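Visitor: Pasting the sequence and the predicted coordinates here, then a few questions.
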Amino acid sequence: MDYQKQLEQIKNGSGFIAALDQSGGSTPKALENYGVTDADYNNDEEMFDLVHEMRARIMTCDCFDDKRVLGAILFEDTMEREVNGKPTANYLWEDKNIVPFLKVDKGLAEQMSGVQVMRPIPNLDLLLDKAKNYPVFGTKMRSVIYEPNVDGIELVVQQQFDVAKQILSKGLMPIVEPEVNIDSAEKHDCELLLKADILRHLEYLDEGHQVMLKLTLPEESGFYQQLIDHPKVLKVVALSGGYSRHKACEKLKQNPGMIASFSRAFTEGLSKQQSDKEFADTINTSIEEIYEASKV
């Protein structure tokens, strides 16, 4: 069965998860970093065509393989498109042996109480049913924490776990992502509150249920070890959060048991203008550095 095989791969495999899930708001920035300006497209449709072209170029690279890449997080638009004549998730799983995840959140609400919770996710059940038509293993949803506000952080964690339970009920693995902003003046205080809240909410999960956690690299080395070792946590993955790839990898090495799930740091240095060889060499360098940091 695909799900069980995917579960074993994420649990025991060596490697990291590539986050290829920039959506509406973050796509222009991702394209700009890739050397594509807003003058190169006229509307959202053309913009998403271009970003899919970039993602397909990454996925079809020979070095993008299951020896170092365990999984990849997709945007809904990407899931519904094809790579090499197959639906993207099928291509990743069947041709590459890379576990597909789906980003399900619809962006962030306005900041309040020092946090941004997720906007409501209408028709989440329908989206999850759609994901089940493909070999999608799990989902991801992101909130952001800026200040060590007890009520705000509890709101974020409560919402994340409420949605996670809905996802678990559909037989998919949720990645809970309460990001702590790396520029927060009180980042460590945010992390202290966040860890305590996550530990409390894990206790409320049904017996036999697990989640994954996607967390900002902490100020204190090994800070999330308790979560890494928790029986209700399948895996703790790290987001790059705006750190450069090198800085993110250095911080990741200080946190054994965490693996990378980088987005910006993963695609750093890639350009549409590169020849196929230059592109492949650049992505291979990125994959190798992130893989080595994830192995520690």
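Guide: It's in. Numbering: from 1, shown residues only.
Visitor: C-alpha from now on. contacts and neighbour counts both.
Guide: Noted.
Visitor: can you map out the helices along the stretch 151-296 of the chain?
Guide: Along the stretch 151-296 of the chain, counting by DSSP state H, counting those that start in this stretch, helices occupy 187-203, 225-228, 245-253, 264-267, 276-295.
Visitor: where along the stretch 101-250 of the chain do the strands fall?
Guide: Applying DSSP state E, counting those that start in this stretch to the stretch 101-250 of the chain gives strands spanning 115-116, 138-145, 173-180, 211-216, 233-239.
Visitor: nearest to residue 203, of those?
Guide: Closest to residue 203 of the strands of the stretch 101-250 of the chain, according to CA to CA: strand 233-239, at 10.8 Å.
Visitor: circling back to that earlier point, which one of the strands of the stretch 101-250 of the chain lies nearest to residue 56?
Guide: With CA to CA as the criterion, residue 56 lies closest to strand 138-145 of the strands of the stretch 101-250 of the chain, at 20.0 Å.
Visitor: Next up, a structure to set beside the first:
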Amino acid sequence: MNQDQKDRMATGRGFVAALDQSGGSTPKALRAYGIPDDAYDNDDEMFKLVHQMRTRIITSPSFTEEHILAAILFERTMDNTVDDVPTAQFLWERKRIVPFLKVDKGLGEEAHGVKLMKPIPDLDKLLDRAVAKGIFGTKMRSVIAHHDAQGIKAIVDQQFELGAQILAKGLVPILEPEADITATDREASEQVLHDQLASHLDGLAEGQQVMFKVSIPVKDDLYADLIADPRVLRVVALSGGFSRDEACERLARNHGLIASFSRALSEGLSVDDSPEDFDGKLEASINKIAAASLT
């Protein structure tokens, strides 16, 4: 493990940029960027276009270590290059931004109010490739649709089980049990989730640390004790469907919780923007999210 990267993640000021749209979410991201579905004929063309978008963000003068602590990458992005340099290497060596990798393969069908992750075949091989490419940690997402204690426990069990496999490779896992912000019983779900996360930390070996990525909670500072726990390297929050303005307003009320936004980060960017307009929009977005992450 790179100690400089670990120190930066533990104490650095800023937030995590989520640039990890996968096959299911990429068309929506491209549409928001101004690229319609009929602009590409297959997955290879689609992923080439989204990599161009991500490269434009990563190489922007406003995308710097001042406000960006880390970036979460999709597997194809990890395997690709930026300015002819492997993406993870470019992020750390050129920008001092810590690279993470999304490792989940999507969600299963809902049961007991949750959607567990699908099996991740060949995870060990993927993790070995990630280590070889200079990746610091991983991220994997599951979803809580509504309050069900049995389902929430199953989600946390799965997250920590896979997290142990990731820790064994010397990587830091971001465990992401997202709570659907549209659920009417979300506050109850989040309390059960909090308690399960706290309980599962006791199963970590001495010196091991994980990260959590959560929905911005209904109850302000719900995760304050987890943020302060030495077994938790950092707790980050997804925007979860909130607009950037609303996500930042809610985030700012949660002390120590920092952003890990995807859609809210790129909100308003367009493929047709001039370089000046693109960089100006991205800078304004980064500054707003960074300010909300400082509370």
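Guide: Happy to help now that I have it. Only a predicted model underlies this, so the values are computations on that prediction, with no experimental measurement involved.
Visitor: Now the TM-score, please.
Guide: Remark: TM-score between the superposed chains equals 0.99 [TM-score structural alignment, normalised by the length of the second structure]; 295 aligned residues with a CA RMSD of 0.6 Å.
Visitor: re earlier: include distance to residue 132 of the first structure and mean neighbour count when you put the helices of the stretch 151-296 of the first structure into CSV, please.
Guide: Below are these laid out as CSV (distance: least, CA to CA, whole Å; neighbours: other CA atoms under 10 Å):
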stretch, distance to residue 132 of the first structure, mean neighbour count
helix 187-203, 25, 17
helix 225-228, 27, 17
helix 245-253, 32, 19
helix 264-267, 27, 23
helix 276-295, 28, 18
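Visitor: can you list those in JSON lines and add distance to residue 124 of the first structure?
Guide: Output for the helices of the stretch 151-296 of the first structure, formatted as JSON lines (distance: least, CA to CA, whole Å):
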{"stretch": "helix 187-203", "distance to residue 124 of the first structure": "21"}
{"stretch": "helix 225-228", "distance to residue 124 of the first structure": "27"}
{"stretch": "helix 245-253", "distance to residue 124 of the first structure": "32"}
{"stretch": "helix 264-267", "distance to residue 124 of the first structure": "26"}
{"stretch": "helix 276-295", "distance to residue 124 of the first structure": "32"}
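Visitor: quick one on the thing from earlier: how about JSON lines for the strands of the stretch 101-250 of the first structure, with mean neighbour count and distance to residue 269 of the first structure added?
Guide: Listed next are the strands of the stretch 101-250 of the first structure as JSON lines, based on neighbours: other CA atoms under 10 Å; distance: least, CA to CA, whole Å:
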{"stretch": "strand 115-116", "mean neighbour count": "25", "distance to residue 269 of the first structure": "30"}
{"stretch": "strand 138-145", "mean neighbour count": "24", "distance to residue 269 of the first structure": "25"}
{"stretch": "strand 173-180", "mean neighbour count": "26", "distance to residue 269 of the first structure": "24"}
{"stretch": "strand 211-216", "mean neighbour count": "24", "distance to residue 269 of the first structure": "22"}
{"stretch": "strand 233-239", "mean neighbour count": "23", "distance to residue 269 of the first structure": "18"}
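Visitor: Identify the residue nearest residue 178 of the second structure in space, chain neighbours excluded?
Guide: residue 143 (4.7 Å; CA to CA, 6 or more residues apart in numbering).
Visitor: Same question for residue 47 of the first structure.
Guide: residue 41 is the one closest to residue 47 of the first structure (CA to CA, 6+ apart), at 5.7 Å.
Visitor: before we move on, the earlier item: mind checking which of the helices of the stretch 151-296 of the first structure is nearest residue 80 of the first structure?
Guide: For residue 80 of the first structure, the closest of those is helix 264-267, at 21.7 Å, according to CA to CA.
Visitor: contacting residues around that closest one?
Guide: 18-19, 30, 240, 242-245, 248, 283, 286-287, 290 (CA atoms under 8 Å, 6 or more residues apart in numbering).
Visitor: ok, so of those residues, who is nearest residue 161 of the first structure?
Guide: For the contacts of helix 264-267 of the first structure, the residue nearest residue 161 of the first structure by CA to CA is residue 19; the value is 20.9 Å.
Visitor: Identify the residues contacting that closest one.
Guide: 72-74, 261-263, 266.
Visitor: For those residues, work out which two are farthest apart.
Guide: Longest distance between any two of those is 14.1 Å, between 74 and 266; criterion CA to CA.
Visitor: before we move on, back to that, out of the strands of the stretch 101-250 of the first structure, which comes closest to residue 295 of the first structure?
Guide: Shortest distance between residue 295 of the first structure and the strands of the stretch 101-250 of the first structure, using CA to CA, is found for strand 233-239: 12.1 Å.
Visitor: got the angle for that closest one vs strand 211-216?
Guide: 20 degrees (axes from the mean of the first three to the mean of the last three CA atoms, to 10 degrees).
Visitor: Just give me the mean distance for strand 233-239 of the first structure relative to the second structure.
Guide: Superposed on the second structure, strand 233-239 of the first structure shows a mean distance to its aligned partners of 0.4 Å (mean CA distance after the TM-score superposition for the first structure).
Visitor: Can you show me the helices along the stretch 1-150 of the first structure?
Guide: Remark: helices assigned in the stretch 1-150 of the first structure by DSSP H, counting those that start in this stretch are 2-12, 27-33, 44-59, 76-79, 88-90, 96, 124-132, 150-169.
Visitor: now stretch 123-139 of the first structure: which residue numbers in the second structure?
Guide: Under TM-score structural alignment, stretch 123-139 of the first structure corresponds to residues 122-138 of the second structure.
Visitor: For the matching stretch, buried residues please.
Guide: Under the neighbour-count criterion of 16 or more other CA atoms under 10 Å, stretch 122-138 of the second structure has 127, 130-131, 133-138 buried.
Visitor: Now for those: which two are most distant?
Guide: 133 and 138, at 12.7 Å, using CA to CA across these.
Visitor: ok, residue 109 of the first structure - contacts?
Guide: The contact partners of residue 109 of the first structure, taken as CA under 8 Å, 6+ apart, are 116-119.
Visitor: out of these, which are buried?
Guide: Of the contacts of residue 109 of the first structure, these count as buried by 16+ other CA under 10 Å: 116-118.
Visitor: This completes my enquiry, with thanks.
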